[in-house]
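Visitor: heads up, no residue letters with this:
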């Protein structure tokens, strides 16, 4: 079974034989980079915790009241949902726009609403923690409203100690923005 949320699809490097079919899914959201080892490792630890909770639920169900077992099973289900959401966190693109998937919230911006996407040097949060370090961040500036906080940084869970992967992802995201802003300009 392919895990599409883990795949990195780079449209800039697609050969004509791999191009999507005209009748295929045109609005397929894809992440232009692979999740980093810190993100995958964190999700694996949460799944390990969920496995222990499920084993505990079985033991509690066999030895005690069903309310304790059901509460433990619900906690395990929440942990599994959290781990899956952790794997989906990131930036996703499609011909329709740019989507930032967070742990609790998702924001979508259509390409015609994007003024610019660019990489800047600035203080960034290390693995999302309050500690800031100097690094690179990919920023989106919409045509109206407040700028989004940094989309991805070179010190995030996806790119920590993977500067080449960050630069490649930033280039792909900037290329998507440039291509679709030009197309959006032609449509008007």
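Guide: Noted; the coordinates are in hand. This structure is a prediction, so every number in the text was calculated from the model and none was measured. Numbering: from 1, shown residues only.
Visitor: C-alpha only now, for contacts and for neighbours.
Guide: Noted.
Visitor: So residue 124 sits against residue 138, correct?
Guide: No: at 10.5 Å, residue 124 does not count as touching residue 138 under the criterion of Cα atoms under 8 Å.
Visitor: Overlap in contacts, these two.
Guide: residue 153 (Cα atoms under 8 Å, 6 or more residues apart in numbering).
Visitor: what's downstream of the longest helix along the chain, the next helix or strand?
Guide: Scanning the chain for the longest helix, with DSSP state H as the assignment, gives helix 37-63. Moving toward the C-terminus from helix 37-63, the next helix or strand (DSSP states H and E) is helix 66-88.
Visitor: Quick check: buried residues in that next one?
Guide: 69-70, 72-77, 79-80, 82-84, 86-88 (16 or more other Cα atoms under 10 Å).
Visitor: quick check, nearest of the residues you listed to residue 174?
Guide: Set against residue 174, the nearest of those by Cα to Cα is residue 88 (20.7 Å).
Visitor: Identify the residues contacting the residue in the chain sticking out farthest from the centre.
Guide: Going by Cα atoms, centre = their mean, the residue of the chain most distant from its centre is residue 63, 41.2 Å out. With contacts defined as Cα under 8 Å, 6+ apart, residue 63 has no neighbours.
Visitor: which residue is nearest the centroid of this protein?
Guide: Geometric middle of the chain (Cα atoms, centre = their mean) lands on residue 90, at 1.7 Å.
Visitor: try this one side by side with the last:
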């Protein structure tokens, strides 16, 4: 596997063909225009640790002769926690050449760029870490054809951007730049 960061000029000698398209250069692939925040990663890490202990408990129950029913219940619970941790890492806004995708914990919604009429940052009450408590903050909203209320894409108080205002501004600017590049110009 070539490691271009180990060479002086940043180009690896092992990969001279140049046919490989890097993930950040391929605009047809869905990608998140920002990194997951520390709160999201910490919550997922705790859930992964919990699932590891639950899988260990499954093994103990199975080998101790506690019955396959108990081991099966522990395994199902451990896999549910593991799936929750992985889904927690996927939650957020994803963009590609085809449109904008808001991945939630239970629901994913995709909006094509030709349906988007406006993306803007507004001051409004936002949910703190996704909990029912609201605080005054910034939200990136998208207006689309056929949608009565503009859905909130990002907030500066969610698990990705809490206490990281500059990261929220960069992410909002990046999503707006994608919209400018791929949204059709109105005639």
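Guide: Perfect, I can see it now. Values in this document were obtained by computation on a predicted structure and should not be read as measured data.
Visitor: if we can go back for a sec, residue in the second structure matching the residue nearest to the centre of the first structure?
Guide: Alignment note: residue 90 of the first structure maps to residue 92 in the second structure; criterion TM-score structural alignment.
Visitor: Excluding chain neighbours, what is closest to that match?
Guide: Once flanking residues are discounted, residue 92 of the second structure sits nearest to residue 103: 5.2 Å by Cα to Cα, 6 or more residues apart in numbering.
Visitor: Tell me the counterpart of that neighbour in the first structure.
Guide: Under TM-score structural alignment, residue 103 of the second structure pairs with residue 101 in the first structure.
Visitor: how close does that match sit to residue 47 of the first structure?
Guide: Distance of residue 101 of the first structure to residue 47 of the first structure, computed by Cα to Cα, to the nearest Å: 20 Å.
Visitor: for residue 133 of the first structure, same thing?
Guide: The separation that residue 133 of the first structure has from residue 47 of the first structure, given Cα to Cα, amounts to 30 Å.
Visitor: Who has more neighbours out of the two?
Guide: Legend: neighbour count by other Cα atoms under 10 Å for residue 133 of the first structure and residue 47, higher for residue 47 (20 against 12).
Visitor: Would you mind measuring from that one to residue 70 of the first structure?
Guide: In terms of Cα to Cα, residue 47 of the first structure sits 18 Å off from residue 70 of the first structure.
Visitor: and if you look at residue 158 of the first structure?
Guide: 35 Å.
Visitor: Over to residue 82 of the first structure?
Guide: Residue 82 of the first structure is 18 Å from residue 70 of the first structure, by Cα to Cα.
Visitor: what do you get for residue 90 of the first structure?
Guide: 32 Å.
Visitor: And residue 176 of the first structure, what's its match in the second structure?
Guide: Match for residue 176 of the first structure (TM-score structural alignment): residue 178.
Visitor: Name the nearest residue to its match, ignoring sequence neighbours.
Guide: Closest to residue 178 of the second structure by Cα to Cα, 6+ apart is residue 95, at 7.5 Å.
Visitor: can you map out the strands along the second structure?
Guide: 92-95, 99-103, 108-112, 116-127, 134-144, 152-155 (DSSP state E).
Visitor: could you dump those strands to TSV with distance to residue 44 of the second structure?
Guide: Shown next, in TSV, are the strands of the second structure (distance: least, Cα to Cα, whole Å):
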stretch	distance to residue 44 of the second structure
strand 92-95	14
strand 99-103	16
strand 108-112	19
strand 116-127	20
strand 134-144	23
strand 152-155	19
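Visitor: How about the aligned partner of residue 143 of the first structure in the second structure, nearest residue that isn't a chain neighbour?
Guide: Applying TM-score structural alignment, one finds that residue 143 of the first structure aligns to residue 145 in the second structure. Among residues not flanking residue 145 of the second structure along the chain, residue 115 sits closest, at 5.4 Å (Cα to Cα, 6+ apart).
Visitor: ok, now residue 136 of the second structure?
Guide: That would be residue 125: by Cα to Cα, 6+ apart, it lies 4.4 Å from residue 136 of the second structure.
Visitor: before we move on, back to that, ok, now which ones touch the residue nearest to residue 92 of the second structure?
Guide: 90-94, 109.
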